[in-house]
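J.: Sharing a sequence plus its predicted fold:
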Amino acid sequence: MRVIFTTWAWPSHLYAMVPLAWALRAAGHEVLVATQPELLETVRHTGLPAAAVGRDVDALAAFHAIAFPPSAPPGKGARGGPRVVGLFAAIAEAMAPELVALGRGWRADLIVSEPTCLAGPVAAAALGVPHVRHLFGTDLLGNAGPFLHQALGPLCDRLGLPGVDLAGAATVDPWPSGLQAPAPSRRIPLRYVPFNGPGRLPRPLPGGEGSGLPRVCVTWGTTPARVDKRLFLAGRVARALAGRARVVLAVTAEQRSLLGELPPDAYVVESAPLHLLLPRCAAVVCHGGAGTVLTALAQGLPLLLIPCLPDHVRHSAAVAGAGAGVALPAGTGDPEVIAAALPDVLACGAAADGLRAELAARPSPAAVARELETLVQLADR
């Protein structure tokens, strides 16, 4: 079986699919990751074969406009639905023709795409092969079919397609079922296996167990700082928690200069896979990105969430609604509000551990790979 995984140039969307892609490789199937040129080097760091398709699109400008609309303060309830749909349609326009050509020349049997990469279902329709959606968090576009079909109309016309089945043959879903919206196609639950990108094994975290303070990991993913440095609140959070927690800051090398002055006992770890830091922590404070949230829940850790973008708001509300964390209003930077929320977060440990147990009981990537084999075999009959 020959499988193309496709995503546009956003690393966290790629990382969500890496464990399943490797499971298919380990089962003896051919796997190729097709993406925009900007992400090609990141794909190579996963060890998977890569191919560039189409051209890059300035997604950062669109996300900046969503986070900082003229009529609202930064991060305060920005609603970017029309802008986001337009962005995803523009990315599909940039990628789809070359993705179709690649799939035809490579003789693909299946296309797997994250839900915001609309070039995936378009190419699958043009090639006449099954398409599978691979979610990375809440199903952000599951109910957006009418808007997406309208936005993709000109592209489908150019490719001679009467329409596109955006729901796909199935939806691979790593998100906890109780926190998820109904899928538009058959749902295939997937055990979440963290892939946080390449990085170094962190040094052992410093002691201090006798202090009586909980160890809390503060991380702001990779998205907020890329969109605008004002959205990167990790340093502010660390200062707010001084004296209430032993803070471990998980950042990239590029983010360290954004932290500002830190409390003397704050500990900074650069470019370490997040899941290796968390076993000795009691909670996670973050922006609500899907990868960070799932990595914390896979360890059974409650979360304090301060969202930046609309998808972060959705993830944060879902976690808080399940009792596995506390969500503050988007963009909250008040140190007293952040510090006061910590006891409530720590009290969410039992609910977070329940979600950990649910995720651990799900089918492994290897099991899901076998299910995709069956899906393709049935489609060939």
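T.: Everything's here; your move.
J.: Only C-alpha atoms from now on, for both contacts and neighbour counts.
T.: Fine.
J.: ok, and what's touching stretch 22-41?
T.: Contact with stretch 22-41 is made by 1-11, 21, 43, 48-56, 95, 99, 365-366, 369, as judged by Cα atoms under 8 Å, 6 or more residues apart in numbering.
J.: what about burial for those residues, which qualify?
T.: 1-11, 21, 43, 48, 50-56, 95, 99, 365-366, 369 (16 or more other Cα atoms under 10 Å).
J.: putting a second one here so we can go through both:
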Amino acid sequence: MARVLMAWELGANLGHLTRLRPVATALQRRGHTLSFALRDVMGSRAVLPPGLGRVFQAPLAIHTTPTPAWTMADVLVACGHGHAAGLAGLAAAWQSLIEVSGCEVLIADHAPTALLAARVMGVPAVHIGHGFSVPPRLSPLPVFRDWAPPPAHHAADVDAQVLSCVNTVLRDAGAAPLDRLCDLFYPERTLLCTWPELDHYGGLGRSAADYVGPDGEYAPGAEPDWPGGNGPHVLAYLRRSHPGHVEVLRALADCRLPTLCYLPGEGAEPVSAPTLRYSRQPIDFRRALPRCSLLVCHAGQATVAQALRLGIPVLMLPEHAEQHLIARQVERSGAGVNAALQAPPVAYASLIEIMVRADGSHAKAARAVAKRHSAFDPAALTARIVEAAESVLT
């Protein structure tokens, strides 16, 4: 059996790790030895079961200046790929992790420097991720932040800058250079874990065969404890960091819809109402979602996908560009509303009353998405990723 290193380098929150978890569990069952290199080693303790494998802190660039990101090349600059000398140091740290772990195959989720280090060392890799972290195989890498277009020639210029740095690291190590920067994201096997309705790039440069479906296996959670009340039920997954979370909760209370809200973090309950109940623990979606007529969330892919699989529309409050792009795609499908595109002040109560209607356009569109993907099986996706990892072993 093989030694597998699972890497997560970039991206906020724990969505990337929840995608890796079922794959790791399946690999361990098949006798493989696992190690993890993770961006958030503290948060990982709430996601990974004990005994799954050794956990290392992922090497991260710490001396970078935040700049606007229009393309994935900009994201790479922000994580240390803008200067060859700095990138060489970062890649060397990843190489050390690969060596210490005894890695025979790398599984990377939003871990571009890990993919580079694997190329340097000749270690086969499987790249998995949603539409943002697996950009289209186009040169230059396309603009995703199209609501604020970049300066002329920016996409080509930053693409060339990062490609030069990456190829310097590869050549200095005696490895073959890349023809195009997008090739970094396409090692021995790459699986685009999303649907067209959730693709950050809106299908640009993709074919229907590229989509293998989103991570959507249900995670363990607390028993849903619904409040009393009549009418459609609403499940809300909100963060205190979003400036609109109190407005949304107030609107839900005003609508008098039975609402169960997961609101992590310290602090008092921001809105009190007989029809509103809070949970400090993640909720068991498998039990909670079937009773819902609406999901309110920040547009994380797994959360949205689980709702759409059941034909439940989604009101989305994105917190950053990745979530905004998913929310925009879902809104284009008709199955949800991106609150970030609503004129302020957002009329949340009116939106909610419209969206919970079973005969409304949002519910109909969500059911259409569910029908298009009725054959999708998250467990089969996990098995496909495991097969990909085992297929690249020599």
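T.: In hand now; what should we look at? Source: prediction; values computed, not measured.
J.: So after superposing, what's the score?
T.: The TM-score (TM-score structural alignment, normalised by the length of the first structure) is 0.76; 347 aligned residues with a Cα RMSD of 3.6 Å.
J.: Helices - which of the contacts of stretch 22-41 of the first structure land there?
T.: Residues of the contacts of stretch 22-41 of the first structure located in helices (DSSP state H): P11, A21, V43, M95, L99, P365, A366, A369.
J.: tell me the two of these that are most distant?
T.: M95 and A366 (29.0 Å; Cα to Cα).
J.: So which residues of the first structure form helices?
T.: 11-26, 40-45, 59-67, 81-106, 119-127, 145-158, 223-227, 234-240, 274-277, 290-298, 310-321, 335-346, 349-360, 365-380.
J.: Buried deepest among those, which one?
T.: Ranked by mean neighbour count, these are led by helix 119-127 with a mean of 27 (mean count of other Cα atoms under 10 Å).
J.: Format the ones in helices among the contacts of stretch 22-41 of the first structure as a markdown table; extra columns: distance to L301 of the first structure.
T.: What follows is these, written out as a markdown table (distance: Cα to Cα, whole Å):
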| residue | distance to L301 of the first structure |
| --- | --- |
| P11 | 24 |
| A21 | 27 |
| V43 | 29 |
| M95 | 38 |
| L99 | 39 |
| P365 | 22 |
| A366 | 26 |
| A369 | 28 |
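J.: quick one: which of those residues is nearest T223 of the first structure?
T.: So of these, ranked by how close each gets to T223 of the first structure (Cα to Cα), first place is P11, at 9.0 Å.
J.: ok, now which ones touch R240 of the second structure?
T.: Neighbour list for R240 of the second structure: L263, P264, G265 [criterion: Cα under 8 Å, 6+ apart].
J.: Over in the first structure, tell me which residue corresponds to the last one.
T.: Taking TM-score structural alignment for the superposition, G265 of the second structure sits opposite A253 in the first structure.
J.: correct me, but C193 of the second structure touches P214?
T.: Yes. In this structure, C193 of the second structure is within contact of P214 by Cα atoms under 8 Å, at 4.6 Å.
J.: tell me, what's touching the two both at once?
T.: With Cα under 8 Å, 6+ apart, C193 of the second structure and P214 have common neighbours H130.
J.: related to what we said a few turns ago, quick one: closest of the helices of the first structure to A181 of the first structure.
T.: Nearest of the helices of the first structure to A181 of the first structure, taken as Cα to Cα: helix 310-321 at 10.0 Å.
J.: Mind reading off the mean deviation between that closest one and the second structure?
T.: Compared with the second structure after fitting, helix 310-321 of the first structure deviates on average by 1.2 Å (mean Cα distance after the TM-score superposition for the first structure).
J.: Give me the packing partners of that helix, helices and strands only.
T.: helix 290-298, strand 325-327 (3 or more Cα pairs under 8 Å, 6 or more residues apart in numbering; DSSP states H and E).
J.: Format the ones you listed as CSV; extra columns: distance to P206 of the first structure.
T.: Compiled in CSV, those are given as follows (distance: least, Cα to Cα, whole Å):
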stretch, distance to P206 of the first structure
helix 290-298, 20
strand 325-327, 25
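J.: Can you say which of those is nearest to A242 of the first structure?
T.: With respect to A242 of the first structure, and counting by Cα to Cα, the nearest of those is strand 325-327 at 18.9 Å.
J.: That closest one corresponds to what range in the second structure?
T.: The aligned range for strand 325-327 of the first structure in the second structure is 336-338, by TM-score structural alignment.
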